[in-house]
Every structure is written in C-alpha cells, then in structure tokens.
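> Quick one, what's the 3D model for this:
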Amino acid sequence: MNLTTKQKQHLKGLAHNLKPVVMLGSNGLTEGVLAEIDSALTHHELIKVKVAAGDRELKNAIVDAILRETQAVKVQLIGHVLVLFRQSEEMKIAIPKAK
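This next block holds a predicted model:
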C-alpha cells in the first residue's frame, strides 16, 4: 500500500497525540516485539513505536525489518519514534482518497 502525501499528512495529524504503544529495548527486534507490533496494528491501525537504537544504520535496518514483517506503511520517523499504519478489514481510520 502506497500513501500519497495528502494521506500521510492526514495520518500524521491523527498520530500527533498518540503515545508509543511498543518500545524496543536493549534486546532489539525479537519475535515477541514483532508479534506485539502486529497485534497493535490489527487493533489500532495507526501506532507509534519507539526504536531506541543509538546507531542510525541499525535504526534504519530495524525500521525496514518492521515494515517488511508487518506489511505496514511508514508514515513518519522522527528521532526514535516511528509512526506505522496498516489498514484492517474494519477500516477504522478513514484516509482521504488518492487522486
């Protein structure tokens, strides 16, 4: 799923007041963390994940792995906070139509 700039802007606005629901600790990206992210995406559709990696390349590799494993879309990455979106069958969040 590809999002237009307008759709991303809409989702960023919705995510602004959200708190991170999953925080990656010193163990990094484990199967349990991936399962938790997947579960949160199924339930909420739009979530924040705090990726506490000191190295920029490591952080980008973790973000890429999360996106690949969860089939989510990266809305934005600011500092250590990643905003993810994955629409569920119920379509809880209405995003603007792509033109």
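> C-alpha from now on. contacts and neighbour counts both.
Noted.
> Spatially central residue for the chain, please.
Against the mean C-alpha coordinate of the chain, by Cα atoms, centre = their mean, the closest residue is Leu84 at 1.8 Å.
> List the residues that contact Leu77.
The contact partners of Leu77, taken as Cα atoms under 8 Å, 6 or more residues apart in numbering, are Val83.
> Point me to the helix or strand that includes it.
According to DSSP states H and E, Leu77 maps onto strand 73-78.
> Taking their axis directions, the host helix or strand of Asp64 and strand 73-78 sit at what angle?
Assigned by DSSP H and E, Asp64 falls within helix 56-70. Interaxial angle of helix 56-70 relative to strand 73-78 (axes from the mean of the first three to the mean of the last three Cα atoms, to 10 degrees): 160 degrees.
> Please give the structure of this sequence too, so both can be compared:
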Amino acid sequence: MLTGKQKRYLRSKAHHLTPIFQVGKGGVNENMIRQIDEALEKRELLKVSILQNCDEDKESVATDLVEGTEAELVQVIGNIIVLYKESKENKELNLPV
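This is a model prediction of the structure:
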C-alpha cells in the first residue's frame, strides 16, 4: 500500500508520461492485462487512457487493471489511470519512506 507521500512522488514522476495503453469498447481483457503487466515490469510507472467509447466506468476499469496486474493505483484523473508496480529486475524509482 502506498503512502500519501509516495503517491505524490509518483504523480510528479508520471506527469510527463504519455499513455501507452488505451481501454476502448472491448474493455479490459486478459491479453491487455498481460501486456500492461509486462510494461510495468520494464517501466514501473505508466499511464492508461480510457477512450470515450469504453462501456465500463473508469473506476471499474482501474479496479480490473489493479487486480489483474497486482499493481498499485496511483491516480485516476479524467480518463487517465496511473499505475505503479515495483520492478523485480529493472528497478529505477526509489520511493520516499
């Protein structure tokens, strides 16, 4: 579980990132979860964009992604979800205590 200070730090790091995944009409599926999980292992922090034609609401999409990838939800702002998962091999971010 992330503390407020850690979330603030991660939000500042994620500010300049562009979303590399989009959730559209099909919603969240197993293939998408696997790809996001692999990207989290390489990057640790990423943004996911929710398109307007997505049938699910953004909170349920965020919950599905967090449960599927076992990542931490940093922020949901507008149609953007920010996820963080500590990398086992490519650790770059050092979270404040």
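> where does the TM-score land?
For this chain pair, the superposition-based TM-score is 0.89 by TM-score structural alignment, normalised by the length of the second structure; 96 aligned residues with a Cα RMSD of 1.8 Å.
> Could you report the distance from the closest residue in space to Lys25 of the second structure that isn't next to it in sequence to His16 of the second structure?
Spatial nearest neighbour of Lys25 of the second structure, excluding adjacent residues (Cα to Cα, 6 or more residues apart in numbering): Cys54 at 4.3 Å. For Cys54 of the second structure, the distance to His16 of the second structure (Cα to Cα, to the nearest Å) stands at 24 Å.
> Repeat that for Ala71 of the second structure.
Going from Ala71 of the second structure to His16 of the second structure by Cα to Cα gives 20 Å.
> who's more crowded, the two?
Ranked by neighbour count (other Cα atoms under 10 Å), Ala71 of the second structure and His16 place Ala71 first, with 19 against 8.
> Can you name the residues that contact the more buried one?
By Cα under 8 Å, 6+ apart, the neighbours of Ala71 of the second structure are Leu65, Leu83, Tyr84, Lys85.
> ok, and for the longest helix seen in the second structure, which residues are buried?
Secondary structure of the second structure per DSSP state H: the longest helix is helix 30-43. Of the residues in helix 30-43 of the second structure, Met32, Ile33, Ile36, Asp37, Ala39, Leu40, Glu41, Lys42, Arg43 count as buried by neighbour count, 16 or more other Cα atoms under 10 Å.
> Sort out which one of those residues lies nearest Ile50 of the second structure for me.
Nearest to Ile50 of the second structure among these is Met32, at 12.9 Å by Cα to Cα.
> which ones are touching Glu59 of the second structure?
Val76.
> separation between the equivalent of it over in the first structure and Gly79 of the first structure?
Aligned counterpart of Glu59 of the second structure in the first structure: Asn60 (TM-score structural alignment). Distance of Asn60 of the first structure to Gly79 of the first structure, computed by Cα to Cα: 11 Å.
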